[in-house]
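Trainee: After the sequence you'll find the predicted model.
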Amino acid sequence: MKTYDVVVIGAGPGGLTAALYASRANLSVMILDRGIYGGQMNNTAAIENYPGFDSILGPDLSEKMYQSSTQFGADFGYGAVESVEDKGNVKIIHTDDGDYETKVVIIATGSQYKKIGVPGEDELSGRGVSYCAVCDGAFFKGQDVAVIGGGDSAVEEGIYLTQLAKSVTIIHRRDQLRAQKILQDRAFKNDKIKFVWNADVKEIVSEDDKVAGVRYIDKETGEEHVVPAKGAFIYVGIDPMTTPFKSLGILDEAGWINTNEHMETKVPGILAVGDVRKKDLRQIATAVGEGGIAGQQAFSYIQELSDDKVSTK
């Protein structure tokens, strides 16, 4: 069994930053991920809202963060985490490629957007299909865009997009929104927002390998229509990637992880950062900030463990 002071599960911006801070504090650190480092940044064509860069390709920022996070000796390993055991001052991480023993676990596994599963969704991801208006809305200034969904996120992001887009069409499968009343009122009062009700989305239409519209069937009439749009923003839900941590008792009813301001969960020695946390804004910048806090908190926790051992001798 490999032993480290800190094991970071997930190599997105939050996890990489946590590894940077922990290894810089002279702790032995392993970064574990089931895929390439960088997480969802690798699926982003251009990042324009991260300080220090006017614009940078997602994979390029991933590479820069990885190089920075490993400069003080942190290791990187591939492996899908299956479960984590809490044995007090020691945690055991079980993966599909062996086990790890550590004093601190930092969970940075992120979340994933629910997909609608229609033709064009995957093929046009990054070419007009998006799941984040704050990330990608600026690419559609002065253009017509569509928002698919009817909950809080769909309506909030639709309202946000009106600051940039020429028009926003919210396409919803029901005959009324599910969003909070205050959000609905704001949307209905916004002249830039149009609504399509009782719509069964069938396809994200393309032209020249970019989004050109959203094809749907009216569930009441059976008629087929296409909403012209250069961008299709999909908001039908988001799920935290926390299945391996169910036995720890740190998840809420929806699977999100609650932490305090130090990124600590209710289990000593287990922290969480980034999109896996229950929070409002999921951005690279917020994940990086949380990663720095967690890396430093890992050092403080391990120092306390050492102090306790000295005091008991």
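Mentor: Structure received.

Trainee: C-alpha from now on. contacts and neighbour counts both.
Mentor: Will do.

Trainee: What's the separation between Ser42 and Ala165?
Mentor: Careful, residue 42 is Asn and not Ser. As for Asn42, its distance to Ala165 is 25 Å (criterion: CA to CA, to the nearest Å).

Trainee: the more surrounded of the two?
Mentor: Ala165 (22 against 18; other CA atoms under 10 Å).

Trainee: would you say the more buried one is within a strand?
Mentor: No - the assignment for Ala165, made by DSSP: H, G, I helix; E, B strand; the rest coil, is coil rather than a strand.

Trainee: residues contacting it?
Mentor: 137, 140-145 (CA atoms under 8 Å, 6 or more residues apart in numbering).

Trainee: From these, which land in strands?
Mentor: 144-145 (DSSP state E).

Trainee: buried subset of the contacts of Ala165?
Mentor: 137, 140, 144-145 (16 or more other CA atoms under 10 Å).

Trainee: Report the distance from the single longest helix found in the chain to the chain centre.
Mentor: Longest helix of the chain, by residue count under DSSP state H: helix 284-312. Distance of helix 284-312 from its chain centroid, counting by CA atoms, centre = their mean, to the nearest Å, is 23 Å.

Trainee: Give the buried residues for it.
Mentor: Quick answer for helix 284-312 (16+ other CA under 10 Å): 284-299, 302.

Trainee: Likewise for stretch 78-92?
Mentor: For stretch 78-92, by 16+ other CA under 10 Å, it's 78-81, 83-84, 86, 90-92.

Trainee: before we move on, what about stretch 247-262?
Mentor: For stretch 247-262, by 16+ other CA under 10 Å, it's 250-251, 255-259, 262.

Trainee: can you tell me which two in those are farthest apart?
Mentor: Gly255 and His262 (19.9 Å; CA to CA).

Trainee: show me where the stretch 1-150 of the chain has helices.
Mentor: Using DSSP state H, counting those that start in this stretch, the helices assigned to the stretch 1-150 of the chain run over residues 13-24, 58-69, 133-136.

Trainee: another structure for you, compare them:
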Amino acid sequence: MYKAIIIGTGPAGLTAAIYLARANMNPLIIEGPEPGGQLTTTTDVENFPGFPDGIMGPELMANMRKQAERFGAEFRTGWVNSVDTSKRPFTLQVEGQGELQAESLIISTGASAKYLGIPGERDNVGNGVSTCATCDGFFFRGKKIIVVGGGDSAMEEANFLTRFATEVVLVHRREELRASKIMQDRARENGKITWALNRTPIEVVTGGMGVTGLKVLNNTTGEEEIIETNGLFVAIGHTPNTKFLGGQIDTDETGYIIVKPGTSETNVPGIFACGDVQDNKYRQAITAAGSGCMAALDCEKFLEGSMVHDWSQSL
């Protein structure tokens, strides 16, 4: 029986672990198959406060984990198959760990970026392929960039990247875009954005020193083409990692956990959410860490209140 179990070890989960461990709550943190979250696939992190020369993503996550362990947080590795939220203590079925119980839960399982699934893509994440313009755009100053996608996020990222790039090529497999008209208009009015519509990406081309191009199929002519580029930004959306909850926690139509505004509270008392699993707007390490702090403080307050309640009921 644990006072608190944290599911997920990105910036949100590890920050929550640091706060709860320092409060003598002895949290258990369950790591999935990718400990540290998306930052472990990022090379240089230059926008996390406190590191004027930047820091490698894996190093930042390793430091956060050491900090949590220093204060007594316990870590276990396993895949959470299911959670019973119908009554407290909550029961988790964890692959490799069996059944675990907790008085409270913090869900920080993040969101996974969607990839194209083409050769050369995943092999070059952090080496010319990215899913976060805000994180990595600076590294492509004065270079040519490709953005793949046809929705609002693709238009937004393309516009943002024109701050750094000499040219941004927007590649989409259809002639029509899914993006709202206002976002399309902004992109079309930007002189640095060029368009390669009705083209399906089929391979990321590398020249031994990173990405050099994107091979596409021209759906009109049926011919293959190579669009030269120094970087490829995939902007086709994210999938929040909430499937294991089995619909027991309220989410929006895309699967992101809904929290009470200004808090980390879900619709189930004693269950809190932080990081990208409840944030489809900012998706930054620093905002995830901040929400992890919120979740820990909300959780601590909940546990203190419930313990007082339980004690008074026993009188």
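Mentor: Perfect, I can see it now. Since we're looking at a predicted model, the values are computed, not measured.

Trainee: TM value for the aligned chains?
Mentor: In this superposition the chains share a TM-score of 0.96, using TM-score structural alignment, normalised by the length of structure 1; 311 aligned residues with a CA RMSD of 1.2 Å.

Trainee: Which members of the buried residues of stretch 247-262 of structure 1 occur in strands, if any?
Mentor: Short answer: the buried residues of stretch 247-262 of structure 1 have none in strands (DSSP E).

Trainee: Of the helices of the stretch 1-150 of structure 1, which stretch is the most buried?
Mentor: Most buried of those, by mean neighbour count (mean count of other CA atoms under 10 Å): helix 13-24, with a mean of 30.

Trainee: what range in structure 2 matches that one?
Mentor: Aligned by TM-score structural alignment, helix 13-24 of structure 1 corresponds to residues 11-22 of structure 2.

Trainee: superposed on structure 1, where does the matching stretch end up, distance-wise?
Mentor: Superposing on structure 1 and averaging over aligned pairs (mean CA distance after the TM-score superposition for structure 1), stretch 11-22 of structure 2 comes out at 0.7 Å.

Trainee: ok, now which ones touch the residue nearest the centre of structure 2?
Mentor: Centroid-nearest residue in structure 2, with CA atoms, centre = their mean: Ala111, separated by 4.2 Å. Counting by CA under 8 Å, 6+ apart, Ala111 of structure 2 touches 238-241, 276-277.

Trainee: Please apply the same query to Asn280 of structure 2.
Mentor: Asn280 of structure 2 neighbours (CA under 8 Å, 6+ apart): Tyr256.

Trainee: In which helix or strand does it reside?
Mentor: Here Asn280 of structure 2 is covered by no helix or strand, with elements defined by DSSP states H and E.

Trainee: So Gly149 of structure 1 versus Val226 of structure 1, what's the distance?
Mentor: 16 Å.

Trainee: Those two - which one has more neighbours?
Mentor: Gly149 (24 against 16).

Trainee: Can you tell me what that one aligns to in structure 2?
Mentor: The alignment partner of Gly149 of structure 1 in structure 2, by TM-score structural alignment, is Gly149.

Trainee: Then Ile284 of structure 1?
Mentor: Aligning on TM-score structural alignment places Ile284 of structure 1 opposite Ala285 in structure 2.

Trainee: Quick check: closest non-adjacent residue to that match.
Mentor: Pro11 (6.0 Å; CA to CA, 6 or more residues apart in numbering).

Trainee: Repeat that for Glu74 of structure 2.
Mentor: Leu28 (4.8 Å).

Trainee: quick one: the residue lying closest to Thr243 of structure 1 once chain neighbours are set aside from Gly12 of structure 1, how far?
Mentor: Spatial nearest neighbour of Thr243 of structure 1, excluding adjacent residues (CA to CA, 6+ apart): Gly255 at 7.8 Å. For Gly255 of structure 1, the distance to Gly12 of structure 1 equals 19 Å [CA to CA].

Trainee: residues contacting Asp96 of structure 1?
Mentor: 79-82.

Trainee: Tabulate these in CSV, adding columns for distance to Ser62 of structure 1.
Mentor: What follows is these, written out as CSV (distance: CA to CA, whole Å):
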residue, distance to Ser62 of structure 1
Gly79, 19
Ala80, 20
Val81, 21
Glu82, 25
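
Trainee: Show me which of those is closest to Ser125 of structure 1.
Mentor: The closest of those to Ser125 of structure 1 turns out to be Ala80 (CA to CA; 24.8 Å).

Trainee: which ones are touching the residue lying closest to the closest one once chain neighbours are set aside?
Mentor: Leaving aside its sequence neighbours, Ala80 of structure 1 sits nearest to Arg34 (CA to CA, 6+ apart; 4.8 Å). Shown in contact with Arg34 of structure 1 (CA under 8 Å, 6+ apart): 10, 78-81.

Trainee: can you rerun that using 7 Å?
Mentor: 78-80 (CA atoms under 7 Å, 6 or more residues apart in numbering).

Trainee: So what does it match up with in structure 2?
Mentor: That one, Arg34 of structure 1, aligns with Gly32 by TM-score structural alignment.

Trainee: hmm, back to that, what would the helices of the stretch 1-150 of structure 1 look like in a markdown table with distance to Val205 of structure 1?
Mentor: Output for the helices of the stretch 1-150 of structure 1, formatted as a markdown table (distance: least, CA to CA, whole Å):
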| stretch | distance to Val205 of structure 1 |
| --- | --- |
| helix 13-24 | 32 |
| helix 58-69 | 25 |
| helix 133-136 | 19 |
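
Trainee: correct me, but His172 of structure 1 touches Val214?
Mentor: No - using CA atoms under 7 Å, His172 of structure 1 is not in contact with Val214, being 11.9 Å away.

Trainee: Where do the strands of the stretch 51-200 of structure 1 begin and end?
Mentor: 75-78, 81-87, 90-95, 98-107, 111-113, 129-130, 144-148, 167-171, 193-196, 199-207 (DSSP state E, counting those that start in this stretch).

Trainee: Buried deepest among those strands, which one?
Mentor: When these are compared using mean count of other CA under 10 Å, strand 144-148 is most buried, at a mean of 27.

Trainee: That one vs structure 2 - mean distance after superposition?
Mentor: Its matched residues in structure 2 lie on average 0.3 Å from strand 144-148 of structure 1 after superposition (mean CA distance after the TM-score superposition for structure 1).

Trainee: Against Lys144 of structure 2, how distant is the residue nearest to the centre of structure 2?
Mentor: Counting by CA to CA, the gap from Ala111 of structure 2 to Lys144 of structure 2 is 28 Å.

Trainee: for Pro33 of structure 2, same thing?
Mentor: In terms of CA to CA, Pro33 of structure 2 sits 34 Å off from Lys144 of structure 2.
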